[in-house]
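Q: missing the sequence, but the structure's below:
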């Protein structure tokens, strides 16, 4: 599915606040949807790029022959889920901000996995 379709499907997840497809080599988002006041998705994309890079470096330093399935950042009122994509480029991730009251973390992770697996760039 296209980036636009993937973003729309991610925003259909209960509690979704904003979503982005991000290239963590450049820190640039390839597409965003949602966000708004209090959640600048371009800034979040760039900042979460550093999170993904740090985790990738840590895995390499530890000598772990494994991949990151997802990264969860828990805030007081939100969950932020970062899901690296197993794409041909190998440098993309999906980023979803989820309202903790309206969303279901387990269902959101499941949906994001499905969306990520179907995304074609």
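A: Received it, and whenever you're ready, just let me know what you need. Remember, it's a predicted structure, so these values are computed and weren't measured experimentally. Numbering: from 1, shown residues only.

Q: going forward, measure contacts between C-alpha atoms and count neighbours the same way
A: Will do.

Q: Can you list the buried residues in the longest helix belonging to the chain?
A: For the chain, the longest helix by residue count, based on DSSP state H, is helix 41-62. Using 16 or more other Cα atoms under 10 Å as the test for burial, helix 41-62 gives 41, 42, 44, 45, 46, 48, 49, 52.

Q: Structure two is appended below for comparative analysis:
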């Protein structure tokens, strides 16, 4: 099993997880996906969230902030979507995407676990 497959499986065992992806935000392509929801198209989510990451990075640059994005949280009425840009030397240009069922998820724990998964993932 590849490191990416293991990371996707680890993302999916987070309480409330319904979909996970590793995405290249230069191309908008998902390098790997795993999910349980029939209604969440992870390829569409990867492409759409690429635009979110790019816009936020442009804004940070335009503001002259010397900061890295830890994560971006999008809160829907029934879901949380967490986008975590990867910061490793070999994984720059990638982000982790995790969709959670809001009623079953612990947001703080999900963010903590996602950080650990990012640190372990080698692409």
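A: Received it, and whenever you're ready, just let me know what you need. Given the structure is predicted, the values throughout are model-derived calculations rather than measurements.

Q: before we move on, back to that, closest to residue 86 of structure 1 among the buried residues of helix 41-62 of structure 1?
A: Residue 86 of structure 1 lies nearest to residue 52 out of these, by Cα to Cα, at 13.7 Å.

Q: Can you tell me the closest non-neighbouring residue to the closest one?
A: Leaving aside its sequence neighbours, residue 52 of structure 1 sits nearest to residue 24 (Cα to Cα, 6 or more residues apart in numbering; 7.1 Å).

Q: Please list all residues in contact with that neighbour.
A: 46, 49, 50, 52, 53, 91, 92, 93 (Cα atoms under 8 Å, 6 or more residues apart in numbering).

Q: Out of the residues you listed, the closest to residue 68 of structure 1 would be?
A: residue 52 (8.8 Å).

Q: What's that closest one aligned with over in structure 2?
A: Aligning on TM-score structural alignment places residue 52 of structure 1 opposite residue 53 in structure 2.

Q: For that match, give its distance to residue 28 of structure 2.
A: 10 Å (Cα to Cα, to the nearest Å).

Q: same check, this time on residue 121 of structure 2
A: 19 Å.

Q: those helices in structure 2, which residues are they?
A: Counting by DSSP H, the helices of structure 2 are 3-12, 42-62, 107-120.
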